[in-house]
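Visitor: Test case, fold it:
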Amino acid sequence: MLSTHRQKSKIGRKVYICQILVVASTILLLGWSNAWGQVKPEAKRRCKVIGRVTSVSDLRWRVNSLLCSGDRITPMNGRTVNTLCYLNGEFLDFKQSSIFDVEDKCRLPHDRVRLCTGLNPTECDGIKGPTNVPMLISPYGSSMLSTRPVISWYAVPQATSYTVVVSGYEFYWEKTVDKTITALPYPKEEKELQFFNTYKFTVLANVGDTPINSSETLVVSVLRREEQDAFAERVKQITELNLPPDEAAIWDLDAVFMARNLLNETIESLKARVRAGSQNPTIYRLLADRYLEAWLPKEALREYSKAAQLAKNTNNLDELARVQEGLKLVELYNHPPTSTKPDQK
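Guide: Here you go, the predicted structure:
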């Protein structure tokens, strides 16, 4: 009986691992060439894009058509139009003719909270400038799907080694690495993070055997199994649309991941496109935006600079304007105001 229970547990575990691998493999697929089997992209729409048609069942819109605010969905007789709403990351079905974002479906969540991030500093009590500590870079954000994330941090000039500490409920491991290492793949010998648990990540900078300073503790939650399943299914649906990889990363995957503030996953999908050699300025600008949300201005500045170069080369004035807005926030981070005027309160 015990043996049967263990076998079932192992099978269940393998199923969930496979589902996570679906997400991971999709991110890797974004790094492949988009020359094979891709749907021809539509001309850029000059409107606020808020979704996409994902089925062949609308009288006007082809499958993969981008939808804007005010667009009407008109199902064929007896058919259902499937769509993806970028405002909330949900796949929505329409059985009757209706305006895409007028119905109480494709909308921003009523309970959405504006978080304090580097991209949204007006929600913060104050902006911290650069510090001389081993500030954590990844994992990105406060929630993630990954159970074996890469842990990375900024170097500290005088450090001779770093100690990475990961802790949680009845969970702890630490590992000391040489000063030349500032990115640690999750150690194979350590127990992986568990679903629906919260963990603390800290990096200590050492001189000899003595810690000299420490990063701020990063608290990250791993989503529960049911949510992992749901994300695996959504990523699968996006993959089956056979979109150009840049387009999938910019619109669809980012919308699905950011609906739950999964910065770790959307940053990794955008980085995959960078590694693949994308020349799309939006990839770099969006990656910079997400880095800012993760309070990583150095990384954001690097990607904004690349985005600006590509936007200038293609005379993409819209992206260039967005880059300039992002650069203002980077400057604000690097040179935070020293005082608050009465009319700024």
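Visitor: going forward, measure contacts between C-alpha atoms and count neighbours the same way
Guide: OK.
Visitor: tell me the secondary structure for residue 236?
Guide: helix (DSSP: H, G, I helix; E, B strand; the rest coil).
Visitor: Now for it: which residues touch it?
Guide: Applying C-alpha atoms under 8 Å, 6 or more residues apart in numbering, we find residue 236 in contact with 22, 23, 26.
Visitor: To check against the first, give me the structure of this:
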Amino acid sequence: MVSLHYSGVKMFGGFLGASLLLFQGVSWTNSFPVFAQSPETRPPECDENGDCPRGDLDPNTPHIISPRNSYILSDRPLIRWYQVEGATRYLVKIQGPNLQWQTETTDPFVTYNGENLVRGEEYSVIVSTHDGEHQDRASFIWLNTEQEQDIQGAIATLSRDLTPQEEALAIAAIYEQHFLFNDAIAVLETHLEELGGTKVIYDELVDLYRQIDLTNKVKFYQEQNSNPNPSI
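Guide: Reported below is the predicted structural model:
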């Protein structure tokens, strides 16, 4: 069992999904979002080498990579999806309370630049090929102000004595407590890319991808962790 201590915070547990964060003066009042309770199966995100395998997914569908089944920190999310061979442009839509935004692009990504999103509301992002025959849909929620302040405060209290790996794990755990699954994954995969993989990082990524039901990425990191001499 991992036990990390830092100012105002104590984290217990091996997997992030089973970890418990106790923050002094912080009350966790999150309700589990509907889209995270029963996430749709989505394609895996790109690995640390920039490869984006589709697995058995339909290559004619622009499967959304992010944001997907997660709260988000930014109200200007970068929307990414798998490129479809032969597609010359894509139609991207975001729909939500009093919002109908759309744009076209030739790239497999675009940054939302429409009207201000409403914190705490659920939005749908839809990406379709130019012919309209193939599309994918995902959901996200922009974190509310109180929760964002809790996160900033919790991160600010992290001990400066933490190793880079301990810091990455601690920040990812804080994100996960607020259902910021994509952000937690990004922190750990950035650490993996910059400093290499360890058993505990792979274990946490396996657990996070299980929570959002990305079985291909679960398998990928399980295989990475099957190295006979993984780092501790």
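Visitor: hang on, the earlier thing: over in the second structure, see which of the contacts of residue 236 of the first structure survive.
Guide: Among those, none is still in contact in the second structure (both residues aligned by TM-score structural alignment, their matches' C-alpha atoms under 8 Å).
Visitor: my guess is residue 149 of the second structure is in a helix, correct?
Guide: Yes: assigned with three-state DSSP, residue 149 of the second structure falls within a helix.
Visitor: Map it onto the first structure.
Guide: Superposed on the first structure with TM-score structural alignment, residue 149 of the second structure falls opposite residue 229.
Visitor: How about residues contacting stretch 152-168 of the first structure?
Guide: Residues outside stretch 152-168 of the first structure that contact it (C-alpha under 8 Å, 6+ apart): 132-139, 172-180, 182-184, 197-208, 212.
Visitor: again, 7 Å this time
Guide: The contact list for stretch 152-168 of the first structure (C-alpha atoms under 7 Å, 6 or more residues apart in numbering) reads 132-138, 172-179, 182-184, 198-208.
Visitor: Which of those residues are buried? Put it as a PyMOL command.
Guide: This is how PyMOL selects the buried members of those, with burial counted by 16 or more other C-alpha atoms under 10 Å:
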select buried, resi 133+134+135+136+137+138+179+182+183+198+199+200+201+202+203+204+205+206
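Visitor: Just give me the neighbour total for residue 227 of the first structure.
Guide: 14 (other C-alpha atoms under 10 Å).
Visitor: Could you do residue 131 of the first structure as well?
Guide: For residue 131 of the first structure, the neighbour count with other C-alpha under 10 Å is 10.
Visitor: isn't there a helix covering residue 140 of the first structure?
Guide: No: note on residue 140 of the first structure: no helix contains this position according to three-state DSSP, which reports coil.
Visitor: Quickly note the distance from it to residue 184 of the first structure.
Guide: In this view, residue 140 of the first structure and residue 184 of the first structure are 14 Å apart by C-alpha to C-alpha, to the nearest Å.
Visitor: mind listing the strands in the stretch 201-345 of the first structure by residue range?
Guide: For the stretch 201-345 of the first structure, the strands defined by DSSP state E, counting those that start in this stretch occupy 210-214, 218-222.
Visitor: Could you look over those and pick the most buried one?
Guide: Mean neighbour count (mean count of other C-alpha atoms under 10 Å) peaks for strand 218-222 among the strands of the stretch 201-345 of the first structure, with a mean of 19.
Visitor: how far does it sit from the chain's center?
Guide: 14 Å (C-alpha atoms, centre = their mean, to the nearest Å).
Visitor: Doesn't residue 22 of the second structure belong to a strand?
Guide: Yes: counting by three-state DSSP, one finds residue 22 of the second structure located in a strand.
Visitor: Need the nearest residue in space to the residue nearest the centre of the first structure, chain neighbours excluded.
Guide: In the first structure, the centroid-proximal residue (C-alpha atoms, centre = their mean) is residue 266; its distance is 2.2 Å. Of all residues not flanking residue 266 of the first structure in the chain, residue 254 sits nearest, at 5.4 Å (C-alpha to C-alpha, 6 or more residues apart in numbering).
Visitor: Number of residues surrounding the match of residue 149 of the second structure?
Guide: By other C-alpha under 10 Å, 15 other residues sit near residue 229 of the first structure.
Visitor: do residue 164 of the second structure as well
Guide: As a measure of burial, residue 164 of the second structure has 12 neighbours, counting by other C-alpha under 10 Å.
Visitor: Matching it against the first structure, which residue comes up?
Guide: In the first structure, the residue paired with residue 164 of the second structure is residue 245, using TM-score structural alignment.
Visitor: ok, now residue 5 of the second structure?
Guide: Counting by TM-score structural alignment, residue 5 of the second structure corresponds to residue 53 in the first structure.
Visitor: Could you look up the SS state of the nearest residue to that match once chain neighbours are set aside?
Guide: Distances taken as C-alpha to C-alpha, 6+ apart place residue 83 nearest to residue 53 of the first structure, at 4.4 Å, with adjacent residues excluded. The assignment at residue 83 of the first structure comes out as strand when based on three-state DSSP.
Visitor: hang on, residue 83 of the first structure packs against residue 54?
Guide: Yes: with contact defined as C-alpha atoms under 7 Å, residue 83 of the first structure counts as touching residue 54 (5.0 Å).
Visitor: where's the match of residue 5 of the second structure relative to residue 16 of the first structure, distance?
Guide: With distances taken as C-alpha to C-alpha, residue 53 of the first structure is found 29 Å from residue 16 of the first structure.
Visitor: From residue 89 of the second structure, how far out is the residue in the second structure sticking out farthest from the centre?
Guide: Going by C-alpha atoms, centre = their mean, the residue of the second structure most distant from its centre is residue 131, 29.3 Å out. Distance, residue 131 of the second structure to residue 89 of the second structure, using C-alpha to C-alpha: 9 Å.
Visitor: same check, this time on residue 167 of the second structure
Guide: Plainly put, residue 167 of the second structure is 40 Å away from residue 89 of the second structure if you go by C-alpha to C-alpha.
Visitor: Between those two, which has more neighbouring residues?
Guide: Neighbour totals were compared for residue 167 of the second structure and residue 89, and residue 167 leads with 21 against 17 (other C-alpha under 10 Å).
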